[in-house]
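Q: Predicted model and sequence below, questions to follow.
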Amino acid sequence: MTLESPASPLIFGGAAQSPRAALPVLPPLALYIHIPWCVRKCPYCDFNSHTASPVLPEEEYVDALLADLDQDLHAVYGRELSSIFFGGGTPSLFSAEALGRLLKGVEQRIPFAADIEITLEANPGTFEQEKFVAYRKLGINRLSIGIQSFQEEKLKALGRIHNGDEAVRAAGMARQAGFDNFNLDLMHGLPDQSLDDALGDLRQAIALKPTHLSWYQLTLEPNTVFWNQPPTLPEDDTLWDIQEAGQALLAEHGYAQYEVSAYAQPGRAARHNLNYWSFGDFIGIGAGAHGKLSHPDGRIVRTWKTRLPKDYLNPAKNFQAGENALTNAELPFEFLMNALRLTEGVESRLYPQRTGLTLESLAESRREAEQSGLLQVEPSRLAATERGQLFLNDLLQKFLT
C-alpha cells in the first residue's frame, strides 16, 4: 500500500493541513523479535502465544526470522539498530545457540549501535544458570523477568508455572549471570487481592533491587479465559488505594515513574520502550509481530506479520499479513497515544520531526485539551497533566478527527 498526496488540504484539529513534508531526519530504529511459544498459556494473556510442543522448531524458526528480516531490509538501508527486544511468548525457551545464530544473522544485515540495548523476556520457570550465562555472553544485556506475583495463591490464579521462591531465585540468578540491568514484571489488581497483598508483592520486588519495574493493573481482555470466566477482582476503591500507595512506595525507593506503568532507577529507563513511545521506528519479525517504519518521503507505514506459527513457518505463505500507510488525519492520534503515556511527555519539536506535520495543525485541539486541564500549558512540550494521565482516553479523544 502506498500513500498518495491528497489533492486538497485535509482538516483536523480545526486547521487546514497541507500534504505532509518529507522527514529531514529519520527516528531511531529498533528491532522487535517475537518468539510465540510458552510452556502454558496464561488465562489473562491476549498476546500471540501458543503452548510449546516438547521439541521447538528452533532451527526452522531462526531461518524464517532471518528470511522475514531480509524482506524488510530495503526500507532500512543505511540505518543502525539502537535496540533489540525479544518478546513472546517466552523467548527464554530458545537455546543460546539458536539466539546466537539469530543475533549474528541480524548484525550481518543491519549494523548495531555501539551501545545497543538487547532485552530478552524470561519467566522464572525457565531459568537455568548456565543458559543465562550463555545469553549474557551473546551480548544480551538486559532481562525482563515475568514475575507477576510472589504469592502462591495469586500465581495459581494467574496460571503461572513458577512459585514465589523461584521468582526470588530468578532475580539472583540473573545478577549472577552478569545482568546488572533487569526488569521485573509485576501485576496488581489480582483476583481477591488486598492492599496489603499488593504492597507485599511490591516490597518483595524492590528488595531484589531490579533496575526497572513494570507495575501494572490486571485487565480482562477479550479472547482470554478470564474474559469468558471472569475472576473476582478488587473493587475500584481498593484499586485506587493500591495505585496511590504503590506509587508512593516506588518513589520512596528511588524508582521514578516515566510511563503509565514503568518505573526505573536513574538512567535505567528501557530505551527500546522509550523509542516506541516517542514514535520511533521498529522492524517487527516473527509470528504476529508488528512494525512501524518511516520513509524519507514522509510515508509512515505500519506492518503486521502472519500470526499462527504453522503459517509463519510455511514457505508457501507470506511473512507479511498486511500493512497500513498512516494518513495525515490519523497521525495526531497515532503520535500522541504513545507520547502522552510518558509522564514528562515529549518535546513539541518531536511532533513535526516524526510526523512531517506542523505544530500549528494541533493548535485548536491542543487549546481545548489545555483548557480542560488534561494537557500541560507548556509550549515547548506535549505532556499530560496529572489529571490527563488519569483520564488519558479523554485526552486523546481531543485529537481524533
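A: Sure, I can see it.

Q: CA atoms for contacts and neighbours, from now on please.
A: Fine.

Q: all helices of the stretch 301-401 of the chain, in order?
A: Taking DSSP state H, counting those that start in this stretch as the criterion, the stretch 301-401 of the chain contains helices spanning 309-312, 331-339, 350-355, 363-371, 386-390, 392-397.

Q: another structure for you, compare them:
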Amino acid sequence: MALVAPPLSLYVHMPWCVKKCPYCDFNSHGLRDTPPPYAEYTGLLLADLDADLADFGAAARGRAIVSVFFGGGTPSLFAPELIARFLDGARARLPFAEDAEITLETNPGTVEHGRFDGYLAAGVNRLSFGIQSFDDDKLKRLGRIHSAAEAEAAVKSAQDAGFANLNLDLMYALPRQELAGALDDVERAIALAPAHISHYQLTLEPNTAFAANPPPLPDDDHAWAMQEACEARLAQAGYAQYEISAYARPGRRCVHNLNYWQFGDYLGIGAGAHGKLSDAAAGTVRRRWKTRHPRNYMEAAGGPARIGGDGAVEAKELPFEYMLNALRLIDGVPLADFAQRTGLPPERIAAPLAEGRRRGWLADDHARLQATTLGQRFLNDVIASFLD
C-alpha cells in the first residue's frame, strides 16, 4: 500500500515552569534562583527547526503547517515578544495554513503569563489553561500555585483580551475527591463558557513524587462514576465528547491534537520534544526526539547532539502505534486511513480486528475503526491486542 503524507503540525517545547507538580511526568524544570535564558532558547528553537528541515529535506519542506502547539513546562513564562519572534521565524521557513491553529499553554498564576493581548498580537489564537481544579484544597494537594479565584480571573482576562478559543484542563479522581467535587469542578468550568474542556483522570506516573509517595485516590469504580457523571453534564451543556478526554463546542475541536490522534505528522522542536514524519517517497514513518535536559539541548545549539533518538518505525510496530492514537477518538477513523497513514495493507490487522469485534470492544463496522463504549472503558487492552 502507498503511504500518503498526512497533515503537518509543529510542536514547540518550552521546558521551564515555576514549580514542578508532584503528578507531572512531562519534561519540565522548576525555576531556580537565576532566570532561564528565555531569549537565547528562542533563538535555538529556530536553529533546531533549521536543522530538522535540512535533515528531513523534501519530506518536510513545502508542506503547510496546520497547527502549532507551545507546550511545556509553562510556555507563557516566555514573553509575547519571544513567541512572536519564533512564529515569525517559523513562517519564514515553512508555509502556514491560512486558518492555522496556534495554541499556547498557560497557567492561571499571575507570575506565569505575559499580557494576553500581547500573545494575541503575536499570532496565538488559542489558549489552553492548566487549571486542574476549582477547589483550593485540591489545588494545594496537587502542588498547584494558583487559587480557584485566580483561575477564574485569568480566564476572564484572556476573554476580555479577545481570545474566543480557550481550553480548560481539568483533572478528576483527585486525592480524597468525591463525586460531588468532580461535578462542581465541571460546573465552574462550564460557567466560564470556554470553547473546549479537557477532562483527565489523575494517574500515578513513574518517576514522579506522587508515584514515590502515593496520595489517597478514589478507587476505579468511583473514578468511573466520576467520569460518567461529568461526561453527561458536559454533554448537557453542549460540549460534545470527541476523544476519551476531550470535549468541545461545535467547530472547536483541537486541530493539533486531532492531528496526533489521526496519526498525522508533526515536527518536534525544543528540549525533549518528539516528532513524527511520513516520507511518502521512501514509504517510511520516522520518529525523532530531542535530548531532554535544557542545558544539554542548548549546548548542542542546533547541532547533531540535540537529537536524543531517531529512526524509522518498524512495520511490525505501526499497527500498535496507529491504534494508540486513532482508537481514542469517539467516532473512530475510516479503515482506509490505516493503509494511507501506515503504508500497510488492512490484512495486517485483520486478526485483532476480528477478535476485538467478537469481544464487543470494536464496532461491527467494516468501514471504520471505532471502539465501542465497552472498548473505551478497556482501551488499554484493546490497543495492546494490536501489538505484534
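A: Perfect, thanks for sending it. Being a predicted model, the structure only gives us computed values, none of them experimental.

Q: export the helices of the stretch 301-401 of the first structure to CSV and tack on mean neighbour count and distance to Ala171 of the first structure?
A: Formatted as CSV, those follow (neighbours: other Cα atoms under 10 Å; distance: least, Cα to Cα, whole Å):
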stretch, mean neighbour count, distance to Ala171 of the first structure
helix 309-312, 17, 30
helix 331-339, 20, 30
helix 350-355, 20, 37
helix 363-371, 18, 42
helix 386-390, 17, 31
helix 392-397, 18, 33
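
Q: got CSV for these, with distance to Val377 of the first structure too?
A: Putting the helices of the stretch 301-401 of the first structure into CSV (distance: least, Cα to Cα, whole Å) gives the following:
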stretch, distance to Val377 of the first structure
helix 309-312, 47
helix 331-339, 16
helix 350-355, 16
helix 363-371, 6
helix 386-390, 12
helix 392-397, 14
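
Q: Please identify which of those helices is closest to Leu56 of the first structure.
A: Each of these has some distance to Leu56 of the first structure by Cα to Cα; the shortest is helix 309-312, at 11.1 Å.

Q: I'd like the secondary structure assignment at the residue sitting nearest the centre point of the second structure, please.
A: Relative to the mean C-alpha position of the second structure, the nearest C-alpha, by Cα atoms, centre = their mean, is the one of Asn257, at 5.7 Å. For Asn257 of the second structure, the assignment made with DSSP: H, G, I helix; E, B strand; the rest coil gives helix.

Q: Quick one: map it onto the first structure.
A: Taking TM-score structural alignment for the superposition, Asn257 of the second structure sits opposite Asn273 in the first structure.

Q: Please apply the same query to Asp137 of the second structure.
A: Aligned counterpart of Asp137 of the second structure in the first structure: Glu153 (TM-score structural alignment).

Q: Show the contacting residues for its match.
A: The contact partners of Glu153 of the first structure, taken as Cα atoms under 8 Å, 6 or more residues apart in numbering, number zero.

Q: where's it, which helix or strand?
A: Mapping Glu153 of the first structure onto the secondary structure by DSSP states H and E places it in helix 152-157.

Q: Quick one: average offset of that helix versus the second structure, please.
A: When the second structure is overlaid, helix 152-157 of the first structure sits 0.6 Å from its aligned residues on average, using mean Cα distance after the TM-score superposition for the first structure.

Q: which non-adjacent residue is nearest Leu186 of the first structure?
A: Nearest in space to Leu186 of the first structure, with sequence neighbours left out and distances taken as Cα to Cα, 6 or more residues apart in numbering, is Gln148 at 4.0 Å.

Q: What lines up with Leu77 of the second structure in the first structure?
A: Leu77 of the second structure maps onto Leu93 in the first structure, with residues paired by TM-score structural alignment.

Q: Ile307 of the second structure touches Arg292, doesn't it?
A: No: between Ile307 of the second structure and Arg292 there is no contact under Cα atoms under 8 Å: 9.1 Å.

Q: more neighbours, the two?
A: The neighbour comparison of Ile307 of the second structure against Arg292 (other Cα atoms under 10 Å) goes to Ile307, with 21 against 18.

Q: so what corresponds to the more buried one in the first structure?
A: Using TM-score structural alignment, Ile307 of the second structure pairs with Gln320 in the first structure.

Q: Same check on Val18 of the second structure?
A: Match for Val18 of the second structure (TM-score structural alignment): Val39.

Q: Settle this for me: that match is touching Val55, isn't it.
A: No: Val39 of the first structure is not in contact with Val55 according to Cα under 8 Å; the separation is 11.3 Å.

Q: Looking at these two, which is more packed in?
A: Between Val39 of the first structure and Val55, Val39 has the larger neighbour count (other Cα under 10 Å), namely 19 against 6.

Q: Enumerate every residue touching the more buried one.
A: For Val39 of the first structure, the set of contacting residues under the criterion of Cα under 8 Å, 6+ apart consists of Thr51, Ala52, Thr90, Ile161.

Q: mind putting these in TSV, secondary structure, neighbour count and distance to Leu138 of the first structure included?
A: Compiled in TSV, the contacts of Val39 of the first structure are given as follows (DSSP: H, G, I helix; E, B strand; the rest coil; neighbours: other Cα atoms under 10 Å; distance: Cα to Cα, whole Å):
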residue	secondary structure	neighbour count	distance to Leu138 of the first structure
Thr51	strand	13	26
Ala52	coil	17	24
Thr90	coil	25	18
Ile161	coil	16	27
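
Q: now the helices for the stretch 51-200 of the second structure?
A: Remark: helices assigned in the stretch 51-200 of the second structure by DSSP H, counting those that start in this stretch are 80-93, 116-122, 136-141, 148-161, 179-191.

Q: To Arg348 of the second structure, which of those lies closest?
A: Counting by Cα to Cα, Arg348 of the second structure lies closest to helix 80-93 out of the helices of the stretch 51-200 of the second structure; the figure is 38.0 Å.

Q: any idea what Tyr329 of the first structure aligns with in the second structure?
A: To be clear, residue 329 of the first structure is Ala; Tyr isn't right here. With TM-score structural alignment as the criterion, Ala329 of the first structure pairs with Lys316.
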